[in-house]
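Chemist: Sequence isn't available, so here's the structure alone:
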């Protein structure tokens, strides 16, 4: 392991930088602003507004580079040893504007300008996406996916001129320096140990090293994407004595498929999983666009979403419907726990001291009829009031297997077991579905809070199953 230090090295806008006396809780946003790169703004400090967006150079499977937009407020500086970051200032300057900056300027895409650098960064990430193609829902005539900007908020300009600017962009010219950069390898994440009075930060090379350290420090904070923990750091001033970054461990970044299951590494971010799976797991493909924003999905991991054990996390309802298991690993070996048994209480799981989540295992074959329903105040980039994942297998007109995963209606994510039992072995018809929907309405112990009332949450459970029936059966019924 590397000699303990309090400094790290990274590349910012093409120039090598040294971050000295880096504390484990320092965010990339805070450090960039200290360096005078104040185009990166703090709007919310929790990944909601996108004003702090930056680009990170990351490696594709084929060895080329991609530029991912991420929230700098949610990136802890210790994860950036040897990495490459590009801010809005690095894309262009007055008199030499980047094409994205130019289009935003000439089309009136900026008023107060506070949010503009974040929009520039997210738009640039999409501008350099190599497989842009027109004709898809939400894509402009130039193939620009407007949902790439779903994590960027603007309070004064209005979104139409911003969209106009996005849809006016062409393709990068042959001499574009960033397009040329994409053909070169991305930097490899480097191990680092920071030991400071504020705590320790470790990024290790192998899983065994991480498990050894975790065994010695069972209360250490395990850091994957950081989209939950960094919010605690920023808004609640949470601090960890020891932080272990596990997102770059090769053993946690595998995605493999056998005849019996699909294993998804706990260290892969959701965008990586989405690209690599394609539509091979349709329920996940339906769910991905509804999870937060592209900025968040470029960092967030399944391992982190399950490890936080939030009752309103969006992935558990989907994975419960898929009958998924959690692969846990420690120095004693691996074990698999069914996700339906994994959550033991509010923000609690069956993960033991010295264990970490290695992968999520989805058994095959998949149920052929699936749906995901997220009830929230906003369609995108919002926290669920209720989330429901459903997977159905029919034998003729009879329900052979049904799994219903629920979030937001109990202290933990749960299965809708009463409704499942009521329908399995029964004919898939309106009468039986209505009876099961009434049972589903009674699942869990929903609460009143600022997102929804308990009565509303219960009503939504009933309506969601009826909606699923209507959508998947091609029938017309009165909801």
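Modeler: Received the coordinates, thanks. What you are looking at is a predicted structure, and each value in this text was computed from that prediction instead of being measured.

Chemist: Only C-alpha atoms from now on, for both contacts and neighbour counts.
Modeler: Noted.

Chemist: how about the strands of the stretch 101-250 of the chain, start to end?
Modeler: Secondary structure of the stretch 101-250 of the chain (DSSP state E, counting those that start in this stretch): strands located at 192-196, 199-203, 221-223, 242-245.

Chemist: contacting residues around the first one?
Modeler: It stands for strand 192-196. 2-8, 21-24, 78, 81, 200-204 (CA atoms under 8 Å, 6 or more residues apart in numbering).

Chemist: Go again with 6 Å.
Modeler: 4, 5, 6, 200, 201, 202, 203 (CA atoms under 6 Å, 6 or more residues apart in numbering).

Chemist: export those to CSV and tack on distance to residue 108 and neighbour count?
Modeler: Shown next, in CSV, are the contacts of strand 192-196 (distance: CA to CA, whole Å; neighbours: other CA atoms under 10 Å):
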residue, distance to residue 108, neighbour count
4, 50, 14
5, 47, 16
6, 44, 18
200, 46, 22
201, 44, 31
202, 45, 25
203, 44, 27
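
Chemist: Among those residues, which one lies nearest to residue 258?
Modeler: residue 203 (30.5 Å; CA to CA).

Chemist: show me what contacts that closest one?
Modeler: Contact partners of residue 203, counting by CA under 6 Å, 6+ apart, are 191, 192, 244, 245.

Chemist: who wins for most neighbours among the residues you listed?
Modeler: residue 192 (26 neighbours; other CA atoms under 10 Å).

Chemist: any idea how far that one is from residue 247?
Modeler: According to CA to CA, to the nearest Å, residue 192 and residue 247 sit 13 Å apart.

Chemist: what about versus this one:
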């Protein structure tokens, strides 16, 4: 099937808080946050502008791991307008009309807002999780409160989810002994209780012993407008061809259409989740005359399992990889857990993380240690190559003109002569979550029945111009006993294999120390547990 060039139109259509918005001659690379601010929807705040603080969080209707509509928390500071064309966006202004949404009511109830600047972002992260059934600490991991008022925010999340699930007077850890539909414990008097419930629902009546339980049942499953909207949602990710005087934006739905566009526009920039490109557009004011979005191409959004392994489409969001492949590659599971935050993982893709060729990317070391292969495709055909051969230099890859990443292939087979495999990955950063790596490392060893090493992969990020394997040291390990003395014998060669740089995150000496010490840690943990096939954050 071939595609003739389309005539670009000059209008983008999206839905914001239930209202259809038609945008005429507006830059598709303007961020959603910028548009919201310019259009008077100022409840969504700008904090860092990098996707690190979550103040700008909104919800969009996307797809869960099973392909069903779901609310997803995303950073509006990183998403270009073109990416939300045909989608429904919910901002904090859209939650409350006649009454507060339960997550808002819970935040009021627990006193979770101090200066208030971060509150809309927390509310929207909680809103998305409220309908996903997992309103826990992980739901707000991408939101920062600079007033450090996290305890009442956590209580608000617990209170809201207890309301959503119909649980009264108990939570998972006992921190909150009340729900929106329950009564008040502690020192609150009847007057305070009445005022609080009045905020939850204007129709609430205060009985002598507390609350009229029926009157504060705010959002049952049948009357909840947001649940109804979700049930009726169908993502309108149809093919788009949009143009302004300075820019062209395409969102094809078929792979061969993408390849035809690349032939027509060899200068085009490919974009999927835009978590990296969004920074280039918003912070560095880079112009991209031709953008081709891949997020509606179904062939690039599939996860396929075979007897040999797994094929992950380049445009699959990381949050869907987490859900669909949980337990298949535990080291990948854990590295994804430490990868940025929920809002970013809902948008970022595996192809984007590889294609940017960042030397400090989190996923490449894990994939290198798993001997992943990358499948490239163009109008002339396709080829599959080891990921180790894909990175050619700093931010440089083997991609040719007109070519794109179609999928990543990971084998689930171990070396035939091996009896067991141990694999582990590490991420060293200045803070526990939502941070750039100082050094990322991933190791895989296959051992035979005599504990001899028959296969070894030592992969690193943050120690060279590209994600890289220590190939010579891997060869030194083959045939050696898996022992502390073997690790000590190869450690000097391993530390000498790379020439890391000093930057604001860490010195060259510190990185060199980590190169060897992380391998030692890997060995110690294997000896402590013979089922180590998982990643550990360090």
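Modeler: Good, I have the coordinates. Small disclaimer: the values here were computed from a predicted structure and weren't measured.

Chemist: Please state their TM-score.
Modeler: TM-score of the superposed chains, computed with TM-score structural alignment, normalised by the length of structure 1, equals 0.93; 462 aligned residues with a CA RMSD of 1.6 Å.

Chemist: name the element residue 516 of structure 2 belongs to?
Modeler: Secondary structure assigned from DSSP states H and E places residue 516 of structure 2 in helix 508-528.

Chemist: Can you give me the stretch of structure 1 that that helix aligns onto?
Modeler: The aligned range for helix 508-528 of structure 2 in structure 1 is 454-474, by TM-score structural alignment.

Chemist: For residue 297 of structure 1, give me its contacts.
Modeler: Going by CA under 6 Å, 6+ apart, residue 297 of structure 1 touches 270, 271.

Chemist: what do we get in structure 2 for it?
Modeler: Checking TM-score structural alignment: residue 297 of structure 1 goes with residue 345.

Chemist: all helices for the stretch 151-300 of structure 1, in order.
Modeler: 159-168, 177-181, 207-216, 229-235, 270-277, 282-287, 294-297 (DSSP state H, counting those that start in this stretch).

Chemist: which residues touch the alignment partner in structure 1 of residue 153 of structure 2?
Modeler: Counting by TM-score structural alignment, residue 153 of structure 2 lines up with residue 162 in structure 1. Listed by CA under 6 Å, 6+ apart, the contact set of residue 162 of structure 1 reads residue 109.

Chemist: ok, residue 200 of structure 1 touching residue 242?
Modeler: Yes - contact criterion CA atoms under 6 Å: residue 200 of structure 1 and residue 242 qualify, at 4.7 Å.

Chemist: what's around residue 432 of structure 2, how many residues?
Modeler: 11.

Chemist: same check, this time on residue 450 of structure 1
Modeler: 7.

Chemist: Over to residue 132 of structure 1?
Modeler: 17.

Chemist: do you know how far it is from residue 439 of structure 1?
Modeler: In terms of CA to CA, residue 132 of structure 1 sits 45 Å off from residue 439 of structure 1.

Chemist: do the same with residue 346 of structure 1
Modeler: Distance from residue 346 of structure 1 to residue 439 of structure 1, by CA to CA: 23 Å.

Chemist: Of these two, give the one with the bigger neighbour count.
Modeler: residue 439 (18 against 14).

Chemist: Helices along the stretch 351-479 of structure 1, start to end?
Modeler: Using DSSP H, counting those that start in this stretch, helices in the stretch 351-479 of structure 1 cover 417-423, 430-441, 454-473.

Chemist: Please verify my assumption that residue 385 of structure 1 contacts residue 376.
Modeler: Yes - Residue 385 of structure 1 is in contact with residue 376 according to CA under 6 Å; the separation is 5.2 Å.

Chemist: Tell me how many other residues surround residue 146 of structure 2.
Modeler: Neighbours of residue 146 of structure 2 using other CA under 10 Å come to 13.

Chemist: same check, this time on the one 4 residues further on
Modeler: When neighbours are defined as other CA under 10 Å, residue 150 of structure 2 has 15 of them.

Chemist: Could you do residue 236 of structure 1 as well?
Modeler: Counted with other CA under 10 Å, residue 236 of structure 1 comes out at 9.

Chemist: Give the equivalent position in structure 2 for it.
Modeler: So, by TM-score structural alignment, residue 236 of structure 1 is matched to residue 284.

Chemist: Tell me how far its match lies from residue 276 of structure 2.
Modeler: Distance from residue 284 of structure 2 to residue 276 of structure 2, by CA to CA: 11 Å.

Chemist: Could you grab the helix/strand/coil label for residue 392 of structure 2?
Modeler: Look at residue 392 of structure 2: counting by DSSP: H, G, I helix; E, B strand; the rest coil, its state is strand.

Chemist: per the alignment, it corresponds to what in structure 1?
Modeler: Checking TM-score structural alignment: residue 392 of structure 2 goes with residue 344.

Chemist: Can you give me the distance of its match to residue 91 of structure 1?
Modeler: Distance from residue 344 of structure 1 to residue 91 of structure 1, by CA to CA: 47 Å.

Chemist: For the match of residue 236 of structure 1, give me its contacts.
Modeler: Counted by CA under 6 Å, 6+ apart, residue 284 of structure 2 has zero contacts.

Chemist: circling back to that earlier point, comparing the helices of the stretch 151-300 of structure 1, which stretch has the densest surroundings?
Modeler: helix 294-297 (a mean of 26; mean count of other CA atoms under 10 Å).

Chemist: Let me know the next secondary structure element after it.
Modeler: Assigned by DSSP H and E, the successor of helix 294-297 of structure 1 is helix 302-307.

Chemist: Please report how far residue 505 of structure 2 lies from residue 358 of structure 2.
Modeler: 15 Å.

Chemist: So which of those two has more stuff around it?
Modeler: residue 358 (20 against 14).

Chemist: Can you find the partner of the more buried one in structure 1?
Modeler: Residue 358 of structure 2 maps onto residue 310 in structure 1, by TM-score structural alignment.

Chemist: Next: residue 237 of structure 2.
Modeler: Aligned by TM-score structural alignment, residue 237 of structure 2 pairs with residue 189 of structure 1.

Chemist: okay, now that match: neighbour count?
Modeler: Residue 189 of structure 1 has 20 neighbours, counted by other CA under 10 Å.

Chemist: Check the gap between it and residue 305 of structure 1 for me.
Modeler: 22 Å.

Chemist: do residue 473 of structure 1 as well
Modeler: Distance from residue 473 of structure 1 to residue 305 of structure 1, counting by CA to CA: 32 Å.
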